[in-house]
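*Asks:* Have a look; sequence and predicted model below, questions after that.
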Amino acid sequence: MKRIVQLRVNGVAREVAVEPHHILLDVLRQEFDLIGPREGCGIGMCGACTVLVDGVPLSSCLMLAALAAGKELVTIEGLSTGSELHPIQQAYLDHNAFQCSYCTPGFILGTKALLDENPSPTPGEVREYLSGNLCRCGSYVKILDAVLDAAQRLHSASEAGGVSGSLGPGANT
């Protein structure tokens, strides 16, 4: 039996009817046309389906959609504002930290959560934090470089009064 669930997705209040067994990944993709979260393994082991739930990176393939009610959900689509990339996205682009890009949204959202928690991580801390994300193309060195560069960009922007580790301007309004 379907039930109506209130979600806040990328700063926008949304309502959706879900069955008790519907997973968040499917609802985001099929009901809201958000294709950033991707099913890679279906068992929460690869990170391709990562979304931020109240700022915490979680595998949307493991979370029942009904359990996301009342939570703040952020997908890769909600990270940038307009045509301007978030500094983390720009760092990934500048470092070519992707090949096929299947895993990239999960890595970027994991990076966002890491840098919100620890604005100046060491390379070892980056590796540990993102260890639940798999890149089948093997772009790990470039990903590490992008994360460290993104940390510096966010620090510089914060000092200049620009974008902080939060979502882009106006994203939470």
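*Replies:* Cool, the structure landed.

*Asks:* contacts and neighbour counts: CA atoms only from here.
*Replies:* Will do.

*Asks:* Determine the longest helix present in the chain.
*Replies:* Longest helix in the chain, counting residues (DSSP state H): helix 140-159.

*Asks:* what comes up buried for it?
*Replies:* Of the residues in helix 140-159, those buried under the neighbour-count criterion (16 or more other C-alpha atoms under 10 Å) are 140, 142-155.

*Asks:* If we only consider those, which is nearest to Arg127?
*Replies:* Closest approach to Arg127 among the buried residues of helix 140-159 (C-alpha to C-alpha): Leu144, at 7.4 Å.

*Asks:* my guess is the closest one meets Tyr129, correct?
*Replies:* No: distance between Leu144 and Tyr129: 11.1 Å, which falls outside the contact criterion (C-alpha atoms under 8 Å).

*Asks:* tell me which element Thr111 falls in.
*Replies:* The secondary structure element spanning Thr111 is helix 104-117 (assigned by DSSP states H and E).

*Asks:* Show me what that helix is packed against.
*Replies:* Helix 104-117 sits against strand 50-53, strand 56-59, helix 87-94, helix 123-129, with contacts defined as 3 or more C-alpha pairs under 8 Å, 6 or more residues apart in numbering; DSSP states H and E.

*Asks:* ok, structure two:
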Amino acid sequence: MRFWLLKSEPDVFGYADLARAGREPWNGVRNYQARNFLRQMTAGDLCLFYHSGTRPPGVAGVAQVVRAAYPDNLQFDPASSYADPRATPEAPRWSMVDVAPLLALPRLITLDELRTLPAWAASPLLARGSRLSVLPVDRAQVQSVLQAAGTTLPALDEPAAPAL
């Protein structure tokens, strides 16, 4: 299991929207580094759902990848603002994953609060000008967010599988 942070503006698509939908594609990512992170995701990976572009920004919930990366359908739709005229079904340029809600946090863990958590000290999220919408995080970062929120996730209490 790997861990990720997914950013979304809550007035466009927030954690409550994901909870209502039950499952949703994470599409529209148009940054190559973020796309490459999407391509590394596998079913079962956990994602911190981060509300950006709002005051205050912060982690609102935990989602789970339920379908590994596949071609983003919006790149082929000429009516979409995410269309890419250079993409073809034979040679797609952009990917998406499907995610499902796992746990709504009892309260938002704000960016300012993340800055106080030792596990987040070296996170690119905290760097000035960090704009990636998909970032890898680690187990300790996820656990620190859950602890700050006063909740747990049983799957994280199990020991990590050894790296191969």
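*Replies:* Sure, I can see it. It should be emphasised that the depicted structure is a prediction, and the values quoted were computed from it without experimental measurement.

*Asks:* TM-score for the pair, please.
*Replies:* Taking TM-score structural alignment, normalised by the length of structure 2 as the basis, the two superposed chains have a TM-score of 0.32; 95 aligned residues with a C-alpha RMSD of 5.4 Å.

*Asks:* I'd like to know how far the residue nearest to Leu114 of structure 1 when sequence neighbours are not counted sits from Lys112 of structure 1.
*Replies:* With C-alpha to C-alpha, 6 or more residues apart in numbering as the measure, Tyr129 is the residue that lies nearest to Leu114 of structure 1, at 6.9 Å, once sequence neighbours are left out. According to C-alpha to C-alpha, to the nearest Å, Tyr129 of structure 1 and Lys112 of structure 1 sit 11 Å apart.

*Asks:* Between the two, point out the one with more neighbours.
*Replies:* Taking Tyr129 of structure 1 and Lys112 together and counting by other C-alpha atoms under 10 Å, Lys112 has the greater number of neighbours (28 against 15).

*Asks:* shouldn't that one be in contact with Ile88?
*Replies:* Yes: with contacts counted by C-alpha under 8 Å, Lys112 of structure 1 reaches Ile88, the gap being 7.2 Å.

*Asks:* Give me the spatial nearest neighbour of Gly61 of structure 2, chain neighbours excluded.
*Replies:* In space, Gly61 of structure 2 comes closest to Ala104 once its chain neighbours are excluded; the distance is 4.3 Å by C-alpha to C-alpha, 6+ apart.

*Asks:* Next, count neighbours for that neighbour.
*Replies:* Using other C-alpha under 10 Å, Ala104 of structure 2 is surrounded by 17 other residues.

*Asks:* Could you say which helix or strand holds it?
*Replies:* strand 95-110.

*Asks:* going on from that strand, what's the next piece of helix or strand?
*Replies:* With elements assigned by DSSP H and E, the helix or strand that comes after strand 95-110 of structure 2 is helix 111-114.

*Asks:* residues touching Leu144 of structure 1, list them.
*Replies:* The contact partners of Leu144 of structure 1, taken as C-alpha atoms under 8 Å, 6 or more residues apart in numbering, are Pro123, Val126, Arg127.

*Asks:* Let's have those in JSON lines, adding distance to Ile108 of structure 1 and neighbour count.
*Replies:* Listed next are the contacts of Leu144 of structure 1 as JSON lines, based on distance: C-alpha to C-alpha, whole Å; neighbours: other C-alpha atoms under 10 Å:
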{"residue": "Pro123", "distance to Ile108 of structure 1": "16", "neighbour count": "13"}
{"residue": "Val126", "distance to Ile108 of structure 1": "12", "neighbour count": "21"}
{"residue": "Arg127", "distance to Ile108 of structure 1": "13", "neighbour count": "17"}
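
*Asks:* Fine by me, we can end here.
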